[in-house]
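>>> Here is my input, please return the structure:
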Amino acid sequence: MATMKDIARIAKVSTSTVSHVINNSRFVSEEIRERVLTVVEQLNYTPSALARSLKVKETQTIGMLVTTSDNPFFAEIVASVEKYCSRNNYNLILCNTDGDQYRLEKNIQTLIQKQVDGLLLMCTESSFQTRAFNLSIPTVIMDWWPTELNADKISENSINGGYLATKALIEKNHRNIAIITGNLKKILAQKRVEGYKKALLEANIPIKEEFIIESHFDFDGGIIGMEKILQLTNRPTAIFACSDTIAIGAYQTAWKYGLSIPNDISIIGYDNIQLAQYLSPPLSTIHQPKNTFAKLAVETLISRIKNNEKTYRTLMVEPRLILRESIKTI
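Here you go, the predicted structure:
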């Protein structure tokens, strides 16, 4: 493999001159530049990313840690993050803990040891009791993290999202509205319930505690939550599922019991994953702007990497309502 020394010897210039030509770091006469670049082409020289990273103390690499793998929402977020990393000439190293706290801590240490320039952290596990890491590299928390960190935060307005979902059902004349939430130890679950209650109170609809079903943000959570709802003596006419995965599980249970959506029960989800539009019937949902979310996270992290800013920011993206055929007017 050719080196800068080989190029310098053949081009009859110094190694530092070769470096300046390749990195465009200082003026070099056009004659010498052409001579060096001709040799570079002849030798098929490729600069060493490792050597550059040791010199400039940057690896052009971002580490991302996600704590779940079976929710399409997170797969879509990761795809958007990778897109914006690439656009900014950064590589992405993705680590997934699959709900394992030991793997979470090990992966953070591994990413730090690999000298990533910054970290994106996205946690979904409310059961984690993660010790406080003293992270010395730029970090952005996407949505939520179980411990306090000196980091920028990108979040979504879950209160407004919960409000929009419930209001959409109310505007279709539903007054008996249940909610299937994720684990209520998690802040975004609490906020979506808060938005749900806000919409009910605004419409002078009494809040029924038996209609608030705590479950999990996954397909099984929707199955379990819907089973509980169908066992109620006074069944609701509509359900706000706090994620599209919950809604899909609820669809499965409704089918199992021979119920028709929306004729027997209306459902609205949350996240607007790509699959939502292909369900039968297509699922009404709350759209999380995943591209915007990812773009903000990546650009905020790169800004911190390059500028070493002193103050930490909390940025919020706004959800919007997507109406499809899963809600019936009564």
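
>>> CA only for contacts and neighbour counts going forward, please
Noted.

>>> Mind telling me what element Ile213 is part of?
Using DSSP states H and E, Ile213 sits within strand 212-214.

>>> next SSE after the longest helix seen in the chain?
When the chain is scanned for its longest helix (criterion: DSSP state H), the result is helix 290-307. Per DSSP H and E, the first helix or strand lying C-terminal to helix 290-307 is strand 314-317.

>>> quick one on the thing from earlier: against which helices or strands is the strand holding Ile213 packed?
Strand 212-214 sits against strand 177-181, helix 219-230, with contacts defined as 3 or more Cα pairs under 8 Å, 6 or more residues apart in numbering; DSSP states H and E.

>>> which element is the residue nearest to the spatial centre of the chain on?
The centroid of the chain falls nearest to Ile77 when counting by Cα atoms, centre = their mean (4.2 Å). For Ile77, the host element (DSSP H and E) is helix 72-87.

>>> hmm, who's touching that helix?
62, 66, 68-69, 91-92, 271, 273, 290-291, 293-295, 297-298 (Cα atoms under 8 Å, 6 or more residues apart in numbering).

>>> I'd like the structure of this one too, to check against the first:
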Amino acid sequence: MATIKDVAKYAGVSTSTVSHVLNKTRFVSEDISVRVMAAVEELNYAPSALARSLKVNHTRTFGMLLTTSTNPFFGEVVKGVERRCYQQGYNLILCNTEGDLDRMHDNLDTLLQKRVDGLLLMCSEMEGSVFDPFSRHQPVPTVVMDWGPVDFPSDKIQDNSHHGGYLATRHLIEQGHTRIGCLTGPLDKLPAQQRLSGFIQAMEEAGLEINKQWIASGNFECEGGELAFNEVFERGELPTALFVCNDMMAMGVINTANKKGIKVPEDLSIVGYDDIKLAKYITPSLTTIHQPKHRLGQQAVDTLLDKIHSKRATNTVIQLEPTLVVRDSVLNLNPTDTI
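Here you go, the predicted model:
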């Protein structure tokens, strides 16, 4: 395998001149540049990314820690991250934490040992723990994404989950529903807390009773929706509508209700959260709260690049606003005008 010294010897120039031609770090005459590039092609020379990173002190690589989940929400966010990294000429090393704190720390050590230029954190297991990723490493620019550690001082990209919960519940109220329940995610997670608080605000503003018998928690997966719905079902009379705090749980609810002979939306209206791609293809298609997942991933990369290039010491919080997507899972109970 040819080295930079071989290229320099073949072209009759110094190794530093070869480096300047390849990296465009200094003006080199056209004649010499042509000779160097001809030598590169003739010798089939491939520059060492590792050697170059050691010299320029950056690797053009980002590391991302992600909580593994069957929820397509995470995959759609990662797609946005990967696309933006590619557009900006960066590589991405993705590490799944499997929801395990020890594995998260091991993955983090590996990423920092590989000298990534920056970190993207989307690990819900960090919440509530004392988190110092740089206790054994030199700090690197870091962006915490939605579902990341809340108290860690860094740039943050967040979904306005409170407003999303408010929008979902408000839609049910506007469709004439007054007996409304809420199936939340794990209430030790900030997004679940915020979506529930949005539900409560909308109910209180409308002067509607919040029946605790119609509130239950799941795990943001399909089986969590099934278990939470069964919990409410076994307590007695059902509400006419449920705000289910993510689409995966909502799909579990629809499936479980159907097995019990409960039709959606005729007997039970449902609003989900996330607007994953599957949401419009289930039956009935799911009314839900749209999160800009690709934009969340792209914005995280852009924020990390800004942190690197500007070398700013201050941290910023960017909040992305959710929107309501109306489909077929909510029945309008408002009386219609008749002639």
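
>>> Please state their TM-score.
Here the TM-score for the pair of chains, by TM-score structural alignment, normalised by the length of the first structure, is 0.96; 330 aligned residues with a Cα RMSD of 1.5 Å.

>>> if we can go back for a sec, in the second structure, what residue corresponds to the residue nearest to the centre of the first structure?
Applying TM-score structural alignment, one finds that Ile77 of the first structure aligns to Val77 in the second structure.

>>> Report the separation between its match and His162 of the second structure.
20 Å (Cα to Cα, to the nearest Å).

>>> repeat for Asp306 of the second structure
Distance of Asp306 of the second structure to His162 of the second structure, given as Cα to Cα: 28 Å.

>>> More neighbours: which of these two?
His162 (21 against 13; other Cα atoms under 10 Å).

>>> The more buried one -> the first structure?
That one, His162 of the second structure, aligns with Ile159 by TM-score structural alignment.

>>> Secondary structure element holding its match?
helix 158-170.

>>> Output the contacting helices and strands for that helix.
helix 187-202, strand 238-241, strand 285-287, strand 320-322.

>>> in the superposed pair, what's the mean gap between that helix and the second structure?
Here the mean offset of helix 158-170 of the first structure against the second structure after fitting is 0.6 Å, by mean Cα distance after the TM-score superposition for the first structure.

>>> Can you find the partner of Tyr278 of the first structure in the second structure?
Tyr278 of the first structure maps onto Tyr281 in the second structure, by TM-score structural alignment.

>>> Read off where the strand holding Ile213 of the first structure ends up in the second structure.
Under TM-score structural alignment, strand 212-214 of the first structure corresponds to residues 215-217 of the second structure.

>>> Go through the helices and strands packed on strand 212-214 of the first structure and name the closest to Ile32 of the first structure.
helix 219-230 (63.8 Å; Cα to Cα).

>>> For the closest one, which helices and strands make contact with it?
Packed next to helix 219-230 of the first structure, using 3+ Cα pairs under 8 Å, 6+ apart, are strand 177-181, strand 212-214, helix 244-256.

>>> Columns distance to Leu321 of the first structure and mean neighbour count on top of these, output as CSV?
Output for those, formatted as CSV (distance: least, Cα to Cα, whole Å; neighbours: other Cα atoms under 10 Å):
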stretch, distance to Leu321 of the first structure, mean neighbour count
strand 177-181, 17, 27
strand 212-214, 21, 20
helix 244-256, 13, 23
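
>>> now the ones you listed as CSV including distance to Arg9 of the first structure?
CSV is the format used below for these (distance: least, Cα to Cα, whole Å):
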stretch, distance to Arg9 of the first structure
strand 177-181, 68
strand 212-214, 71
helix 244-256, 62
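
>>> pretty sure the match of His162 of the second structure is touching Arg192, no?
Yes: applying Cα atoms under 8 Å as the test, Ile159 of the first structure and Arg192 come out as touching, 5.0 Å apart.

>>> now for Ser124 of the second structure: what does it line up with in the first structure?
Ser124 of the second structure maps onto Thr124 in the first structure, by TM-score structural alignment.

>>> Kindly provide the distance from Gly75 of the second structure to Pro149 of the second structure.
Distance, Gly75 of the second structure to Pro149 of the second structure, by Cα to Cα: 19 Å.

>>> Between those two, tell me which one has more neighbours.
Pro149 (24 against 17).

>>> residue contacts, the more buried one?
Contacts of Pro149 of the second structure (Cα under 8 Å, 6+ apart): Leu121, Met122, Cys123, Ser124, Glu125, Met126, Glu127, Gly128, Phe131.

>>> hmm, 6 Å instead?
Counting by Cα atoms under 6 Å, 6 or more residues apart in numbering, Pro149 of the second structure touches Met126, Glu127.

>>> Name the residues that touch the match of strand 212-214 of the first structure?
Outside stretch 215-217 of the second structure, the residues that reach it (Cα under 6 Å, 6+ apart) are Gly181, Cys182, Leu183, Thr184, Gly185, Pro186, Ala228.

>>> Between all of those residues, which two are separated the most?
Checking the contacts of stretch 215-217 of the second structure with Cα to Cα, the most distant pair is Gly181 and Pro186, at 16.0 Å.

>>> Just the buried ones from the contacts of helix 72-87 of the first structure, in PyMOL syntax?
Only the buried entries of the contacts of helix 72-87 of the first structure go into this PyMOL selection, using 16 or more other Cα atoms under 10 Å:
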select buried, resi 62+66+68+91+92+271+273+290+291+293+294+295+297+298
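
>>> Going by distance to Ala49 of the first structure, which of the contacts of helix 72-87 of the first structure wins?
Once Cα to Cα is applied, the member of the contacts of helix 72-87 of the first structure that ends up nearest Ala49 of the first structure is Asn91, at 11.5 Å.

>>> Quick check: the closest one touching Thr61?
Yes: in terms of Cα atoms under 6 Å, Asn91 of the first structure counts as a neighbour of Thr61; the distance is 4.6 Å.

>>> residues shared between the contacts of the two?
With Cα under 6 Å, 6+ apart, Asn91 of the first structure and Thr61 have no common neighbours.

>>> What is the end-to-end distance of stretch 240-256 of the second structure?
End-to-end distance of stretch 240-256 of the second structure: 16 Å, with Cα to Cα as the criterion.

>>> what's the matching range in the first structure for that stretch?
The aligned range for stretch 240-256 of the second structure is 237-253, by TM-score structural alignment.

>>> ok, and what's touching the matching stretch?
176-181, 218-219, 221-223, 226, 265-271.

>>> what separates it from the chain centre, distance-wise?
21 Å (Cα atoms, centre = their mean, to the nearest Å).

>>> and what of stretch 121-137 of the first structure?
In terms of Cα atoms, centre = their mean, the centre of stretch 121-137 of the first structure is found 15 Å from the chain centre.

>>> contacts for it?
The contact list for stretch 121-137 of the first structure (Cα under 6 Å, 6+ apart) reads Met64, Leu65, Val66, Thr67, Gly118, Ile141, Met142, Trp144, Trp145, Lys185, Lys186.
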